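>>> This is the structure alone, sequence omitted:
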């Protein structure tokens, strides 16, 4: 997460906050269990004769200028303390063994306190030939962005937007009106593609249009329904007085449906609980899908070995689901019929989205 100018910014305080974030995220997951979210309002129509042989399915996905082994990546989570460095090491090993990209948590800590850099650098050290994304807040400078990319020999840079989190964070950085100019300057300076992502409140159509104008190539809509960082920060406040902001923002599902043209190429995350949620997001226009909290819990409970097994299970299930839906590639999910239900249908109706057209997309298929 971004790091603002207020008190509590010393190295030890920052490391303690990183550990506290992980503890609060995991505690929330264990207390609530799997929670319903807007992915549940996306139903894929079953056509009993449309399936294909799983041997025909290829998970490779075209994302920006790259081809990824699967439309799946480990999204940015953590780093900056000894404990979070161990988490990043396990995530790096899992990414290396399964061939999927992995993103760091915010590297602001490492830029301001170089002693913490190894807790991020481990993502590259354990994964020397893999796809690694560095991560910074949108309030940092182009020089900071260059340093972060160089430190991880990163293939891409994530810039995260987290205004709601910063609003509630006791030490939050709230110079929000400078972020657009910072993003544009960073896009012009860094030698790798920039992925702008939210941290759980979604990227609206208006925001995606603005990002396109700033030169952003890819955007992760990262919506409501997964880890609620407003809730995490509110739990750190003495009075816990921002509880009413829980669930702020739009879901990844709604953001994908509402995405304008033109816009950056879309990725999705936020509340992804299973391979079925991955398929739902791909069917709504995402090129690839990021998972954070679900994989974090696996790593903390079982280490790298458990994470490798879990990611491989997701990859196997993705093959099975694409086979069932008659989609030999992730891109072919664009012809799957989709029904919108409940709150998502209400959102689509209010935003003027033709939900009916989504239910008839398979008419264009040839047999």
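Everything's here; your move. Only a predicted model underlies this, so the values are computations on that prediction, with no experimental measurement involved.

>>> from here on, contacts and neighbour counts on C-alpha atoms
Will do.

>>> Which single helix of the protein contains the most residues?
Secondary structure of the chain read by DSSP state H shows that its longest helix is helix 293-325.

>>> Show me what counts as buried in that one.
For helix 293-325, a neighbour-count test (16 or more other CA atoms under 10 Å) marks 293-300, 303-304, 306-308, 310-312, 314-315, 318-325 as buried.

>>> mind listing what residue 221 touches?
197-198, 202-203, 252, 255-256, 266-269 (CA atoms under 8 Å, 6 or more residues apart in numbering).

>>> try it again with 7 Å
197-198, 202-203, 252, 255, 267-269 (CA atoms under 7 Å, 6 or more residues apart in numbering).

>>> any idea which of these is closest to residue 134?
In terms of CA to CA, no member of the contacts of residue 221 lies closer to residue 134 than residue 197, at 12.2 Å.

>>> Who are the packing partners of the helix or strand hosting the closest one?
For residue 197, the element it lies in under DSSP states H and E is strand 194-198. Under the contact criterion of 3 or more CA pairs under 7 Å, 6 or more residues apart in numbering; DSSP states H and E, strand 194-198 touches strand 156-161, strand 218-220.

>>> wait, which of those strands is closest to residue 248?
strand 156-161 (13.7 Å).

>>> Regarding residue 43, what is its secondary structure?
Three-state call for residue 43 (DSSP: H, G, I helix; E, B strand; the rest coil): strand.

>>> alright, now check it against this:
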């Protein structure tokens, strides 16, 4: 050791990646209860399927975001560089991890690298929803963001030794930021599911984009539990609203509300089911990060290539030539989701 003091936030970022690789979610996303009708006569040509969409004013080849993962520590530069390469390769959107560390300590490079690689593609910033307005402006400027995610992570903060304990005034802060920034604000849950009641409150104050971040993917309670040697949080490992249920409930609010579905999305079928249920975009993170770190860039690229091909396969299965047409595909809700919806 050279005696150099390690930035606590940088250390935490590194630990989050390490703990993510050690933990896995046993929670269901709920998508197993969603059934899409098979179309035996699709009358389609695979080569003419159009998966493109417009998001934040720019055209994407697929309605997919490589969602917020990390940044702000040395290894984060390589991770974000490779994630940005993947996003650019397939013309997907990409969101960076929380930029708070960069604002507090000028750890810019792991975030700026994303814009450098992505050039004019869709890049989304990320800060806590209780961040000061001046920090939001700095985060947007740092990466020339096309939009800014304001994340909500109350259960994680409560299980984090150094986490926030005061959650007053966040809705009014979100409203102020939304009304005074030049780019769209996306309010994002981080894995515990957004309820219809919360989504309604956000929509009522002018938020048109929400990322529901449902239960079933990366479990930040379990991650913080691994970091804390003094208290056991295992009883909360199943806390949250399953992704599919959160999507169904929030979709009831308004067709004007743009829903981004994330939280344990790992398969093409879950992507298509989300779009059929009314999602605007799909956020994927954990599965790509795991492939990238454990198996390398080529493995992550191969996974993504196969995933996107399978999305088009399922569009043939259901008889949809465009992403917009998926909004009109019949969906059957069964199992536990049907029982809770009744």
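Nice, thanks for sending it over. None of these values were measured; they are calculated from a predicted model.

>>> before we move on, back to that, export the helices and strands packed on strand 194-198 of structure 1 as CSV, with columns for distance to residue 231 of structure 1.
Listed next are these as CSV, based on distance: least, CA to CA, whole Å:
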stretch, distance to residue 231 of structure 1
strand 156-161, 16
strand 218-220, 21
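
>>> Those: which one's closest to residue 150 of structure 1?
strand 156-161 (10.4 Å).

>>> By how much does the closest one deviate from structure 2 on average?
Compared with structure 2 after fitting, strand 156-161 of structure 1 deviates on average by 0.6 Å (mean CA distance after the TM-score superposition for structure 1).

>>> Regarding residue 184 of structure 1, which helix or strand does it belong to?
Assessed by DSSP H and E, residue 184 of structure 1 sits inside helix 179-189.

>>> Relative to structure 2, which residues correspond to that helix?
Aligned using TM-score structural alignment, helix 179-189 of structure 1 spans residues 170-180 in structure 2.

>>> Which one of the helices and strands packed on strand 194-198 of structure 1 lies nearest to residue 235 of structure 1?
Per CA to CA, nearest to residue 235 of structure 1 of those: strand 156-161, 20.3 Å.

>>> Going by contacts, tell me the helices and strands next to the closest one.
Strand 156-161 of structure 1 packs on strand 132-137, strand 194-198, going by 3+ CA pairs under 7 Å, 6+ apart.

>>> Check those strands for me and report the most buried one.
strand 132-137 (a mean of 29; mean count of other CA atoms under 10 Å).

>>> Strands along the stretch 51-200 of structure 2, start to end?
Along the stretch 51-200 of structure 2, counting by DSSP state E, counting those that start in this stretch, strands occupy 53-55, 58-60, 64-66, 93-95, 123-128, 147-152, 185-189.

>>> average offset between the longest helix of structure 1 and structure 2?
Counting by mean CA distance after the TM-score superposition for structure 1, helix 293-325 of structure 1 comes out at 1.7 Å.

>>> secondary structure element for the aligned residue in structure 2 for residue 343 of structure 1?
Taking TM-score structural alignment, the alignment pairs residue 343 of structure 1 with residue 336 from structure 2. Element membership for residue 336 of structure 2, per DSSP H and E: helix 335-341.

>>> What is the distance between that helix and the centre of its chain?
In this view, helix 335-341 of structure 2 has its centroid 25 Å away from the chain centroid, taken as CA atoms, centre = their mean, to the nearest Å.

>>> How about stretch 173-180 of structure 1?
21 Å.

>>> Tell me how far the nearest residue to residue 190 of structure 1 once chain neighbours are set aside lies from residue 212 of structure 1.
Distances taken as CA to CA, 6 or more residues apart in numbering place residue 146 nearest to residue 190 of structure 1, at 5.8 Å, with adjacent residues excluded. Plainly put, residue 146 of structure 1 is 21 Å away from residue 212 of structure 1 if you go by CA to CA, to the nearest Å.

>>> swap in residue 89 of structure 1?
Applying CA to CA to residue 89 of structure 1 and residue 212 of structure 1 gives a distance of 34 Å.
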